[in-house]
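Visitor: no sequence for this one, just the structure:
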């Protein structure tokens, strides 16, 4: 059997197992182990063991539970309540201002936790009821919260970029810096879209005149709420970028800072602490199993030489240009995102895509940003977009699944436009890590 046929058989078998409802790590790991034993006999049994040892020796892996814990502390202790009140009084008296402020809230939440789920939970429980109560269009605000929460996997400290760094073997710090400007650009484009829509049709986001009656002293006091996420972000990033701390030390500082903030604000209880630690343990273990499976799967592909075979198939036999291959990769991510989450997508295609991207001459830091933006799009595309089901679970009864599907159309368009801009102008993502890391 040729290398191409073996690779296709492995992918087909894995997708069949995933469609049958098997766990992601079980499907990927089982195919890797079976293929290794079939190809190399008893010597193939060393591949899963080697993948586990490689994971255990990968020191930056310790950052994963730290960032997950930090996100859950900030979410469960409801430290975002004051933040939303701040945006309410500062932007509420502008048409569509509260929706624009919600995007700003999501950017700050993303800078504190790095998880899309935490942003969605905060937006759906805090922002959505307030927006509906004040007469905002339910379809528009549903899309605002879904789009804003997706920024959590692009703005640092992004857990998705940490996973990409592990599998693609790229520096996490550079990937984080590469995600800052594209993340802010996407947020700015969301805000611009909301402003234009509400200028054309003010009924979609009526101005809140009571926000203009809040005393200036109260506005200044609430402005201090915005300092908290910036302070947490600064305590992590400034020492790390300046070389004073390692990545793991910075993640520990961020987790401890978030915990200290919740205690000082008297939002932390023993029950909340237990919830945060249990959820952190569960998600961290899930990620570790998936990474072990992905490393084993990638080792089999390396041993097969499948990457070289696929590169030859695309470039020489099919005559595709590197850019055409890259666009096909991004389209495949969007298609897979309709029924898989971001982690599953990454570990399924990383053994093939990441080496191929490098072989085609593209920058892997830049490609990490493209992957993350495409994941955001996949999160919000029917029929099985991850954010769509999260919103359906958290939304009030008056917002139906049809409303949720309709709400994401313009925001997906903005994301696609951002993706095209980053593809055409790679320096938008690369200039900051190049400037800081020289």
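Guide: Perfect, thanks for sending it. Note that the structure is predicted; figures quoted are calculated from it, not measured.

Visitor: CA atoms for contacts and neighbours, from now on please.
Guide: Will do.

Visitor: I figured residue 311 was touching residue 356, is that so?
Guide: Yes. In this structure, residue 311 is within contact of residue 356 by Cα atoms under 8 Å, at 6.5 Å.

Visitor: how deep is the nearest residue to residue 47 once chain neighbours are set aside tucked in, by neighbour count?
Guide: Of all residues not flanking residue 47 in the chain, residue 296 sits nearest, at 5.9 Å (Cα to Cα, 6 or more residues apart in numbering). A count of neighbours around residue 296, defined by other Cα atoms under 10 Å, yields 26.

Visitor: Check residue 81 too.
Guide: Residue 81: 16 neighbours (other Cα under 10 Å).

Visitor: what packs against the helix or strand encompassing it?
Guide: In this structure, residue 81 sits in helix 80-91 according to DSSP states H and E. Judged by 3 or more Cα pairs under 8 Å, 6 or more residues apart in numbering; DSSP states H and E, the packing partners of helix 80-91 are helix 97-113, helix 216-223.

Visitor: which of those sits most buried?
Guide: helix 97-113 (a mean of 27; mean count of other Cα atoms under 10 Å).

Visitor: hang on, the earlier thing: what residues are up against the residue nearest to residue 47?
Guide: Contact analysis of residue 296 by Cα atoms under 8 Å, 6 or more residues apart in numbering lists 29, 32-33, 47-48, 50-51.

Visitor: List buried members of those by neighbour count.
Guide: Neighbour-count burial (16 or more other Cα atoms under 10 Å) applied to the contacts of residue 296 gives 29, 32-33, 47-48, 51.

Visitor: Which members of the residues you listed occur in helices, if any?
Guide: Within the buried ones among the contacts of residue 296, residues falling in helices by DSSP state H are 29, 32-33, 47-48, 51.

Visitor: which among these gets closest to residue 374?
Guide: residue 29 (24.9 Å; Cα to Cα).

Visitor: Would you check that that closest one makes contact with residue 297?
Guide: Yes. Residue 29 sits in contact with residue 297 when judged by Cα under 8 Å, with a separation of 6.7 Å.

Visitor: for comparison:
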């Protein structure tokens, strides 16, 4: 069997099996191992073993369960509730202020979380009922929560960037730094959109009434600022010590997990139920990501053996005569298309063996491309018909919020994400400046 036929068989069988509803890691790992047999005979079965050893030896992988644990501990111990109350009081008096405060809450949660799911759960359970009660437009607020929760996979510590770093063999610390300014830019554009829209149409986000504002004294308002002390301390201990070079990447994640636990103790909310729920969810998510990384490594190893990357480069640059930038745009368009029916991890596992080496051959920076991929993942999370966040939002919303409302709500926020993607593509320094400042100074 020729190499071309093996490559065609791998993609065709993988897509067919994915349509059956099987787990992504099982499908991709099985296809990789089976396709290795005609290439290397019985020795092909050793690929999975070799890649699992590589996975276990990748020291930065230890950050994965630590940051997931930290995010769930903050969620389960309701520290995010206190933060929302603070934003509610300080931003409530302006049109759309509670929605702007929700974006602010999501930025802070993202900076201590790394997962879209936890941000979505916090937004849907804390912010959504309050915003609906205060007369906010349901399409506006469901879009706010979905857009804000997606920041968790771009603003560090991002679990998706850990996954990309393993597959692309890039330092996670550099990837996290690269995501800071694009993530803050996207959050700022969200806030600008909300503020302008609610200024034009105040009925979409009515401010707090005069009676409610007068009922809260300035002393009480300043007292509420204390809700931000613990999250700020966690953020400083985790990221500040890391950026100062005192802790390594893995040590920083351990500090963050310990600090989140101590915060729950200080708040007297570390019950047995909270701890058990946190550990159970951490274990489930961590194992899922490890299986996905292992499957992606197996798939990539087979593709390296096929020489498929060189063939694709030849096709685009040689036969079609495209410029490197044109190829890059086509790659991003393919991500956007796949995002309508695949989640972020499936997209990365399927195309990373082809795209990552191709990006390197085209002369682009893999750190910068990791940010482009992550922004595209955010769009995929919110793109109908199968966006992950769409169904999470539906599952967590009250009956009056219909699926049609959720689908319509994401349109302006997806537009903002596309604008951010274009800006980062045109100005790579936005993602690369910060990693350059710390290059060689960080551990991990």
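Guide: Everything's here; your move. Keep in mind it's a predicted model, so treat the numbers as computed, not measured.

Visitor: Just the closest of the contacts of residue 296 of the first structure to residue 405 of the first structure, please.
Guide: Nearest member of those to residue 405 of the first structure, counting by Cα to Cα, is residue 29, at 34.0 Å.

Visitor: how far away is the closest one from residue 42 of the first structure?
Guide: Using Cα to Cα, to the nearest Å, residue 29 of the first structure is found at 17 Å from residue 42 of the first structure.

Visitor: cool, residue 368 of the first structure as well?
Guide: From residue 368 of the first structure to residue 42 of the first structure the distance is 36 Å (Cα to Cα).

Visitor: Neighbour count: the two, which is higher?
Guide: residue 368 (24 against 10).

Visitor: in the stretch 301-438 of the first structure, which spans are helices?
Guide: 306-312, 322-336, 342-359, 364-379, 386-394, 401-407, 409-424, 427-437 (DSSP state H, counting those that start in this stretch).

Visitor: again with the stretch 51-200 of the first structure
Guide: Under DSSP H, counting those that start in this stretch, the stretch 51-200 of the first structure gives helices at 63-76, 80-91, 97-113, 116-122, 128-133, 138-149, 159-168, 172-200.

Visitor: Go through those and name the closest to residue 273 of the first structure.
Guide: It's helix 63-76; of these, that one is closest to residue 273 of the first structure (Cα to Cα) at 7.5 Å.

Visitor: Could you check how far that closest one is from the centre of its chain?
Guide: Distance, stretch centre to chain centre, for helix 63-76 of the first structure: 14 Å (Cα atoms, centre = their mean, to the nearest Å).

Visitor: what's the answer for stretch 323-334 of the second structure, then?
Guide: On Cα atoms, centre = their mean, the centre of stretch 323-334 of the second structure falls 22 Å from that of its chain.

Visitor: Contacts only, for residue 384 of the second structure.
Guide: 340, 390, 407.

Visitor: Residue 200 of the second structure: which of these is nearest?
Guide: residue 407 (22.5 Å).

Visitor: list the contacts for the alignment partner in the first structure of the closest one?
Guide: Residue mapping for residue 407 of the second structure onto the first structure gives residue 405, with TM-score structural alignment as the criterion. By Cα under 8 Å, 6+ apart, the contact list for residue 405 of the first structure reads 382, 388.

Visitor: Next one: residue 405 of the first structure from residue 146 of the first structure, what distance?
Guide: Relative to residue 146 of the first structure, and taking Cα to Cα, residue 405 of the first structure is found at 11 Å.

Visitor: what do the two both touch?
Guide: residue 388.

Visitor: Correct me if wrong: residue 187 of the first structure contacts residue 110.
Guide: No. Applying Cα under 8 Å as the test, residue 187 of the first structure and residue 110 come out as separate, 11.3 Å apart.

Visitor: Pull up the overlap in contacts between those two.
Guide: Joint contacts of residue 187 of the first structure and residue 110 (Cα under 8 Å, 6+ apart) are residue 151.

Visitor: Residue 287 of the first structure matches what in the second structure?
Guide: Under TM-score structural alignment, residue 287 of the first structure pairs with residue 289 in the second structure.

Visitor: Can you tell me the SS state at that match?
Guide: helix (DSSP: H, G, I helix; E, B strand; the rest coil).

Visitor: nearest residue to it other than its sequence neighbours?
Guide: Nearest non-adjacent residue to residue 289 of the second structure (Cα to Cα, 6+ apart): residue 163, at 7.5 Å.

Visitor: hang on, isn't that neighbour packed against residue 293?
Guide: Yes. Contact criterion Cα under 8 Å: residue 163 of the second structure and residue 293 qualify, at 6.6 Å.

Visitor: For the two, indicate the residue with more neighbours.
Guide: Of the pair residue 163 of the second structure and residue 293, residue 293 is the one with more neighbours under other Cα under 10 Å, namely 25 against 22.

Visitor: which SSE is the more buried one in?
Guide: Per DSSP H and E: helix 272-306 holds residue 293 of the second structure.

Visitor: in that helix, what's buried?
Guide: So helix 272-306 of the second structure, judged by 16+ other Cα under 10 Å, has buried residues 274-275, 278-279, 282, 286, 289-303, 306.

Visitor: cool, stretch 188-205 of the second structure as well?
Guide: Quick answer for stretch 188-205 of the second structure (16+ other Cα under 10 Å): 188-191, 193-195, 197-199, 202, 204-205.

Visitor: again, but for stretch 240-250 of the first structure
Guide: For stretch 240-250 of the first structure, using 16+ other Cα under 10 Å, the buried residues are 240-241, 245-250.

Visitor: Could you work out the end-to-end span of that stretch for me?
Guide: Stretch 240-250 of the first structure stretches 6 Å from its first residue to its last (Cα to Cα).

Visitor: thinking again about what came up before, ranking the helices of the stretch 301-438 of the first structure by burial, who's on top?
Guide: Of all the helices of the stretch 301-438 of the first structure, helix 364-379 has the most neighbours on average by mean count of other Cα under 10 Å, namely a mean of 24.
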